[in-house]
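[1] Next one to model:
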Amino acid sequence: MKILIVYSCVLLMGMAVTTSAKTLASSPDEKVDMEKNQTIDELASGPEYDESNGGNKRAKRYVNNYYGKLDFNCPSLDSISGIRSCHHNRHEDRKFGFNCKKTFQYNPICETRRDKTWVNNFGQRFTYTCPNDSVIAGIISDHNNHHQDRQFAFKCCQSQFYQKLNGCYWTGYVNLFDQYFEWQPKSGYYLAGVSSEHNNHYEDRRFKFYACSMTLHIT
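    As a prediction, the model looks like this:
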């Protein structure tokens, strides 16, 4: 099951990992797991952004290592427009990648929650929405090996002028435990909140997202 899950991360990225039947038959599970994980890292590497898809900037690589700190910020006029994540059973951790899109005409006003203001404790469910009709433009996260879990904090930004969120909706859970996911809001909507719960058996999290359309008046 664990080998299939690791394979799914690569398949859903649109790439295929090929390993001979002879190698699979003769290699210990941990060695195979490690080799596949290395291949995933190689396939996910590349330029930080691919801007070929209109105004949607796709970060072509994961922005954190397993066990490593995640500290991601979109370009100054952008907010997060997509999230993808792959779980690894041996590491019991996730890597994350993000898309960003143009959101503001001028540099926004941003509020960042840093290390001592995490939105969750380890093992804890959380639901967080940005204050003051702002949207998420950055994410911070740190992993703890004892708890096999992550804490999260979010950078929220709003226009210098008038900004109002409308038509907001919560998704259902976008992933099962141990499962790869890739999510983006509906066209014209912006990420404004995240909800997540941890499961001690799987040592993993599943996620919901809160998205809104935005009225922006610049005079």
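
[2] okay, CA-based contacts and neighbour counts for the rest of this
    Noted.

[3] This protein: strands as residue ranges?
    Counting by DSSP state E, one finds strands in the chain at the ranges 50-53, 56-58, 70-73, 78-88, 93-102, 109-112, 126-129, 135-144, 149-158, 162-170, 181-183, 189-199, 204-217.

[4] Take those and write them to TSV, including distance to Asp33.
    Listed next are these as TSV, based on distance: least, Cα to Cα, whole Å:
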stretch	distance to Asp33
strand 50-53	29
strand 56-58	27
strand 70-73	23
strand 78-88	9
strand 93-102	14
strand 109-112	36
strand 126-129	31
strand 135-144	21
strand 149-158	20
strand 162-170	35
strand 181-183	20
strand 189-199	22
strand 204-217	18
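
[5] And this one, please, so the two structures can be compared:
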Amino acid sequence: MKTVALLLLLTGLLAPGQGYKSSYKGSVYFVCPSGQSIGAMASEHSYYHHDRTWVFVCRDTYGRSGCYWTDFANDFEQLILFECPAQHVIAGMSSYYSNTYKDRRWNFYCCKSPSVSANCHWTKYLNNFTEYFLWAVPTANLLVGVHSYHQNQQEDRRWAYKYCERNNR
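    Down below sits the predicted model:
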């Protein structure tokens, strides 16, 4: 229930964004509409499922072209340290779950955008293991990177994100 209310809240805050919510242990496949990139996300961990649900919301990127899916950015239980190439934004995310590893492999949908500046920052970790988190890309910024590591004892990941200022072209 918390994530449904959150999806409604995020969609309202980021209108005209598009929203998506995944299920535990199911595949994640989310791509923002043309002209948008991921502007916010939330994730909730379940001890029972040993997995997270994900909520993604898009917002305007002001120009987007040349989109493509990357190869997987991680193996199960391994580090993710991913950035789209320069002048690209993350406009989609995809993953699949393994019952054996109780983890996911992720790949990303990168799109070229003239709006991305070189002034970029990493967030601190947004969650401790097994905690819920909600994060919106700061206003006038665009999502470009993901950092995450897995811990077997918790059967979960911690997450941080890289964002860059948007050019005013």
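
[6] picking up where we left off before, could the strands of structure 1 be laid out in TSV, adding distance to Glu42 of structure 1 and mean neighbour count?
    Below are those laid out as TSV (distance: least, Cα to Cα, whole Å; neighbours: other Cα atoms under 10 Å):
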stretch	distance to Glu42 of structure 1	mean neighbour count
strand 50-53	17	11
strand 56-58	17	21
strand 70-73	19	18
strand 78-88	14	23
strand 93-102	13	22
strand 109-112	31	15
strand 126-129	33	17
strand 135-144	22	22
strand 149-158	24	24
strand 162-170	34	14
strand 181-183	19	18
strand 189-199	28	21
strand 204-217	23	19
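
[7] aligned partner of Phe133 of structure 2 in structure 1?
    Counting by TM-score structural alignment, Phe133 of structure 2 corresponds to Phe181 in structure 1.

[8] returning to that earlier point: closest one to Glu35 of structure 1 among the strands of structure 1?
    strand 78-88 (12.4 Å; Cα to Cα).

[9] quick revisit: pretty sure the match of Phe133 of structure 2 is touching Arg84, no?
    Yes - contact between Phe181 of structure 1 and Arg84 holds when scored by Cα atoms under 8 Å: they sit 5.4 Å apart.

[10] returning to what we had before: Ser8 of structure 1 is nearest to which of the strands of structure 1?
    With Cα to Cα as the measure, strand 78-88 is the member of those nearest Ser8 of structure 1 (8.8 Å).

[11] Structure 2: matching residues for that closest one?
    Going by TM-score structural alignment: strand 78-88 of structure 1 matches residues 36-46.

[12] now that stretch, how far from the centre of its chain.
    5 Å (Cα atoms, centre = their mean, to the nearest Å).

[13] so how far does that stretch sit from its counterpart in structure 1?
    For stretch 36-46 of structure 2, the mean deviation from structure 1 after alignment is 0.4 Å (mean Cα distance after the TM-score superposition for structure 1).

[14] Relative to Tyr62 of structure 1, how far out is the match of Phe133 of structure 2?
    13 Å (Cα to Cα, to the nearest Å).

[15] do the same with Gln124 of structure 1
    As judged by Cα to Cα, Gln124 of structure 1 and Tyr62 of structure 1 stand 24 Å apart.

[16] Comparing these two, which residue is more hemmed in?
    The residue with more neighbours, out of Gln124 of structure 1 and Tyr62 and counting by other Cα atoms under 10 Å, is Tyr62; that gives 20 against 15.

[17] what's the distance between the nearest residue in space to that one that is not next to it in sequence and Ser159 of structure 1?
    Leaving aside its sequence neighbours, Tyr62 of structure 1 sits nearest to Gly97 (Cα to Cα, 6 or more residues apart in numbering; 4.4 Å). Applying Cα to Cα, the value for Gly97 of structure 1 to Ser159 of structure 1 is 25 Å.
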